[in-house]
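Engineer: quick one: sequence and predicted model below, then my questions.
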Amino acid sequence: MRPLLSRTFLSGILIFASAASFATELKVPIMERASDGLDTCALGEVTDLKTGGDGFLAVRSGPGTEYEKIDEIFNGDRVWMFEQKGHWIGVAYGSDAITCSPISIDHPLDKPGKKGWVHENWIKIIAG
């Protein structure tokens, strides 16, 4: 009976782990765009979130409120901005290894750290 319990327990862990990784998957990929030898992104900072409000900026799996929230960022957090769709910005954050070096061909963003979409109202460009 012990092996059956172990298999059931392990199956439950695998299902939970799969659900957790699925929840943070982007529904709309962020593209890194080539642009005649120019850097591919700009540095921004979360700003002007009201202290009486939610206190966070929702990071979403796609560019719109209809996409699920996958994370939260806060005033003073810095993000690397790669793509904009309407009022939504595709960002990478949470890693010191993100670079914006020029590239020769467009491709889905493959930088380290976290990625998602945020509304432009609360992002101030500080470099780029």
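Structural biologist: On my side now, so go ahead.
Engineer: C-alpha only now, for contacts and for neighbours.
Structural biologist: Fine.
Engineer: hey, which strand is longest across the chain?
Structural biologist: In the chain, assigned by DSSP state E, the strand with the most residues is strand 78-85.
Engineer: give the buried residues for it.
Structural biologist: For strand 78-85, the neighbour count (16 or more other Cα atoms under 10 Å) marks 78, 79, 80, 81, 82, 83, 84 as buried.
Engineer: got TSV for those, with distance to residue 123 too?
Structural biologist: Shown next, in TSV, are the buried residues of strand 78-85 (distance: Cα to Cα, whole Å):
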residue	distance to residue 123
78	9
79	9
80	10
81	9
82	13
83	13
84	12
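Engineer: try this one next to it:
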Amino acid sequence: MKKLLCGLLLATGALAAGFAVAGDELDVPVMMWSDGDLDTCSLGAVTGLDPNGDNFLAVRAGPGTGHRMLDKIHTDDEVWIFDENNGWFGVAYGSPNISCSPIRGNRPYDGPGSTGWVFGKYVKIIAG
């Protein structure tokens, strides 16, 4: 019982700190698309949130409100946009080491940082 309680406290602390824990896998993976010598992503920033509302952008496990919310990001937070599905962006964020270098062959994003899906209306593309 003590191990279970300790594990629960650790997982709860990790979620509160914004870190993913086992079981928070994406329902729909964020894909990196190969396109010759072109970069695989664009840089975006969160914008247009209502400061009188929730004032966060939900990061979800898939492209749509029916998917679990995994995290919250805020105005001016930067995201790397790798994928798009019906107005939702598949993004990576939270690490300075995210790379958009060209790749050979399409594959799910497996680099540093966190990943998820955000509603594209609230992301302004600033490079790429």
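Structural biologist: Okay, I see it. Computed from a prediction, not measured in an experiment: that's the story for all the values here.
Engineer: still on that earlier bit, how far apart are the longest strand of structure 1 and its match in structure 2?
Structural biologist: Strand 78-85 of structure 1, aligned to structure 2 and superposed, deviates on average by 0.3 Å (mean Cα distance after the TM-score superposition for structure 1).
Engineer: mind giving me the packing neighbours of that strand?
Structural biologist: Applying 3 or more Cα pairs under 8 Å, 6 or more residues apart in numbering; DSSP states H and E, one finds that strand 78-85 of structure 1 makes contact with strand 31-32, strand 42-46, strand 88-93.
Engineer: determine which stretch of those strands is the most buried.
Structural biologist: strand 88-93 (a mean of 24; mean count of other Cα atoms under 10 Å).
Engineer: got the angle for it vs strand 78-85?
Structural biologist: 150 degrees (axes from the mean of the first three to the mean of the last three Cα atoms, to 10 degrees).
Engineer: coming back round to it: reformat the helices and strands packed on strand 78-85 of structure 1 as CSV; add distance to residue 112 of structure 1.
Structural biologist: Below are those laid out as CSV (distance: least, Cα to Cα, whole Å):
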stretch, distance to residue 112 of structure 1
strand 31-32, 13
strand 42-46, 15
strand 88-93, 8
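Engineer: out of these, which gets nearest to residue 8 of structure 1?
Structural biologist: Closest to residue 8 of structure 1 of those is strand 88-93 (Cα to Cα; 36.7 Å).
Engineer: what does that closest one contact?
Structural biologist: With Cα atoms under 8 Å, 6 or more residues apart in numbering as the test, strand 88-93 of structure 1 has contacts from 30-31, 63-64, 78-84, 98, 111-120.
Engineer: change it to 7 Å
Structural biologist: 30, 63-64, 78-84, 113-120 (Cα atoms under 7 Å, 6 or more residues apart in numbering).
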